[in-house]
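[1] could you work out the structure for the sequence below:
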Amino acid sequence: MSAPTVLIAGCGDVGSRLATQLLAAGWEVHGLRRDVSRLPKGVIGVAGDLFNKDCPDTWPIGAVDYLVYCAAATDHDEAGYRAAYVQGLEHVLEWLDDYGQVPNRLLFVSSSSVYGQQNGEWVDEASPAVAAGYSGRVMLEAEQLALKSGIPASIVRLTGIYGPGREWLLTQVRRGYRVVTDPPLYANRIHADDAAGLMACLLEADRRGVALDDVYIGVDDAPAALADVVGWLREYLGVTEWADDDSVRRTGSKRCSNARAKALGWTPKYPSFREGYAAILEGRC
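    Here you go, the predicted structure:
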């Protein structure tokens, strides 16, 4: 049996981690990004711009068994989100059509921002997705584009991704970040390696003929109150002084469930923020 081929459109941090895992499993991996020199060794580079309607010159000629759309917005406003998630996906679907390529499945990487719950509710894939802001609304539009593309599709709604190079919270805690404790402000997160691992699990499952659902939430096992995370990091880092006033950058409070993903056989390497942040601080990931 020939190696399955996958095109990762928007092969940045998480996409590159996914590429590395798939290469180790024997896949042929094509990675689309502007600067292909930054792709992991072994990935076949597709130098292109998702924001440009012109098909990349190095677009793969043969079969594309799987497509992973894993873009990131460069401008964090509504126009920037629309360009990255709606228009970029439209471009990739057009390029596939130009070459007569019909993947077995499309994975579209979305966000838990599509959920507008704010009172600490538990959220799963069946929960109402009524986005509170433009980012969630645009994501929902892009999700529908993927689901109606004519390609079997699964949406992967990732929660707050953290990992090496994604250390905003660590920086803030070192600076004395203080957050509200009552009512608790629940946050959800997933280590970048686990986000990639979930997508690899979905691709391998589809390859084996497992019937996939339309939507999966990518989150670790233990959504936690932000104050608990900050308190643990303070102790770990030895921070003894912090601001007099609360400072919260984000809105919303919900707890996302990973039960559907785990039922498929996926298990996060970093089940909570404790294991994940410890690995970062100890240089193990």
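[2] please count neighbours and contacts with C-alpha atoms only from this point.
    Will do.
[3] so what's the residue count around Gly88?
    Using other Cα atoms under 10 Å, the number of residues around Gly88 comes to 23.
[4] in contact with it, which residues?
    Neighbour list for Gly88: 50-52 [criterion: Cα atoms under 8 Å, 6 or more residues apart in numbering].
[5] for Gly136, same thing?
    111-115.
[6] is it fair to say it lies in a helix?
    Yes: assessed with DSSP: H, G, I helix; E, B strand; the rest coil, Gly136 lies in a helix.
[7] what's the separation between it and Ala19?
    For Gly136, the distance to Ala19 (Cα to Cα, to the nearest Å) stands at 26 Å.
[8] try Leu170
    27 Å.
[9] who has more neighbours out of those two?
    Each of Leu170 and Ala19 has its neighbours counted (other Cα under 10 Å); Ala19 has more, 29 against 16.
[10] would you agree that one falls within a strand?
    No: assessed with three-state DSSP, Ala19 is helix; it does not lie in a strand.
[11] please provide the structure for the following sequence as well, for comparison with the first:
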Amino acid sequence: MNKLNILIAGCGDVGCELARQLTAMKCFNVWGLRRNIAKLPADVNPIQGDLFIAERLGDWPEQIDYVVYAAASNGRSEAHYQLAYIDGLQNILNRLVNGRYQPTRIFFTSSTSTFHQSKGEWVNETSATEPVKFNGRIMLEAERRLQHAPFPGTAIRFGGIYGPGRTRLINRVLKGEGCPREPAVYSNRIHQKDCAGIIAHLIRRAMDNLPVDNLYLGVDCTPATTFDVLQWLGGQLNVSLDNTNYPSPQRGNRRCSNQRIIETGYKFYFPDYKSGYASLLHNRD
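    Next up, the predicted model:
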């Protein structure tokens, strides 16, 4: 069987993990587009380019069967988000159209910041989205561009991603910075390996001609309060936390349901924060 070509545009932490999972399946040629190709995993075909400059998208293969747009912003300003999630995506879509490519499907790594709910409510793929912050509004606009592209598209709204190199909460705990128990602030997260795992799973479904929706929530099975997560990490690291003098990290305070991706048969590597962080802490030793 001829291998399928998959282009990962913005092959950073999540993209590289996805590339490793896909190359292990032995049925894909994976092409990774990024500025620094030296950081690409072995067996990935390098494309040196810059997503944010339309004329510098590098040399692509003649055929592309699937595209994964997994760019990350270089900063937290509105201009940075505009560049990473709208301009960069549009550059890729334009190149696909102008090059007369016909990918089976494009996957876009979006964010749960698209939701506006902030009182601990449960949300899913059918919930209203009226974000008040620019990051959520920009992600929604990127999703709209994807859905109006001349190719099938799927956006996956990921929660807070953690994993190797993404240890913000661990670093906070090591400094002894807890947070108040009340008011409870719910957060949603997902291990980097499951971010890639969900995308790989959906690609396989598309290959098998199984239904793939245009939107999924990419979060683990256990929304939890930030207080509970920090306290658990403190116990694992034998660190006593100051829960009085540090505010809760800024989060949306909502609970995201992953039922839609579960119903496709996806099995999480790390279904909750305890299993995911335990693995991270073990590999840290």
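[12] and the contacts of Gly136 of structure 1, which is closest to Gln144 of structure 1?
    Gln144 of structure 1 lies nearest to Val114 out of those, by Cα to Cα, at 12.2 Å.
[13] aligned counterpart of Gly160 of structure 1 in structure 2, please.
    Under the alignment (TM-score structural alignment), Gly160 of structure 1 pairs with Gly160 of structure 2.
[14] and Arg144 of structure 2, how many neighbours?
    14.
[15] element containing it?
    helix 134-147 (DSSP states H and E).
[16] quick one: the strands in the stretch 151-285 of structure 1?
    Along the stretch 151-285 of structure 1, counting by DSSP state E, counting those that start in this stretch, strands occupy 153-158, 160-162, 186-187, 189-191, 215-218, 224-225, 254-256.
[17] the helix holding Arg144 of structure 2 against structure 1, how far on average?
    Here the mean offset of helix 134-147 of structure 2 against structure 1 after fitting is 0.4 Å, by mean Cα distance after the TM-score superposition for structure 1.
[18] mind listing what's buried along that helix?
    Within helix 134-147 of structure 2, the residues scored as buried using 16 or more other Cα atoms under 10 Å are 134-143, 146-147.
[19] what's the closest of the residues you listed to Asn29 of structure 2?
    Minimum distance to Asn29 of structure 2 across these is 23.5 Å, recorded for Leu146 (Cα to Cα).
[20] returning to what we had before: what range in structure 1 does the helix holding Arg144 of structure 2 sit on?
    By TM-score structural alignment, helix 134-147 of structure 2 lines up with residues 134-147 in structure 1.
[21] quick one, what contacts the residue sitting nearest the centre point of structure 1?
    Against the mean C-alpha coordinate of structure 1, by Cα atoms, centre = their mean, the closest residue is Leu158 at 4.4 Å. Leu158 of structure 1 makes contact with 109-112, 190, 195, 217-219, according to Cα under 8 Å, 6+ apart.
[22] got it, and Phe151 of structure 2?
    102-106.
[23] so which of those hold up in structure 1?
    When the contacts of Phe151 of structure 2 are mapped onto structure 1 and checked using both residues aligned by TM-score structural alignment, their matches' Cα atoms under 8 Å, the preserved contacts are 102-106.
[24] PyMOL command for the buried members of the residues you listed?
    Paste this into PyMOL to select the buried members of those, with burial taken from 16+ other Cα under 10 Å:
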select buried, resi 103+105+106
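[25] cross the kept ones among the contacts of Phe151 of structure 2 against strands and list the overlap.
    Cross-referencing the kept ones among the contacts of Phe151 of structure 2 against strands under DSSP state E gives 105-106.
[26] TSV please, covering the kept ones among the contacts of Phe151 of structure 2 and showing distance to Gly32 of structure 2.
    As requested, these are arranged in TSV below (distance: Cα to Cα, whole Å):
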residue	distance to Gly32 of structure 2
Gln102	18
Pro103	16
Thr104	18
Arg105	17
Ile106	15
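[27] reformat the contacts of Leu158 of structure 1 as a markdown table; add distance to Ala227 of structure 1 and neighbour count.
    Output for the contacts of Leu158 of structure 1, formatted as a markdown table (distance: Cα to Cα, whole Å; neighbours: other Cα atoms under 10 Å):
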| residue | distance to Ala227 of structure 1 | neighbour count |
| --- | --- | --- |
| Val109 | 28 | 24 |
| Ser110 | 26 | 27 |
| Ser111 | 22 | 21 |
| Ser112 | 20 | 25 |
| Ile190 | 17 | 27 |
| Ala195 | 24 | 27 |
| Ile217 | 23 | 24 |
| Gly218 | 22 | 34 |
| Val219 | 18 | 29 |
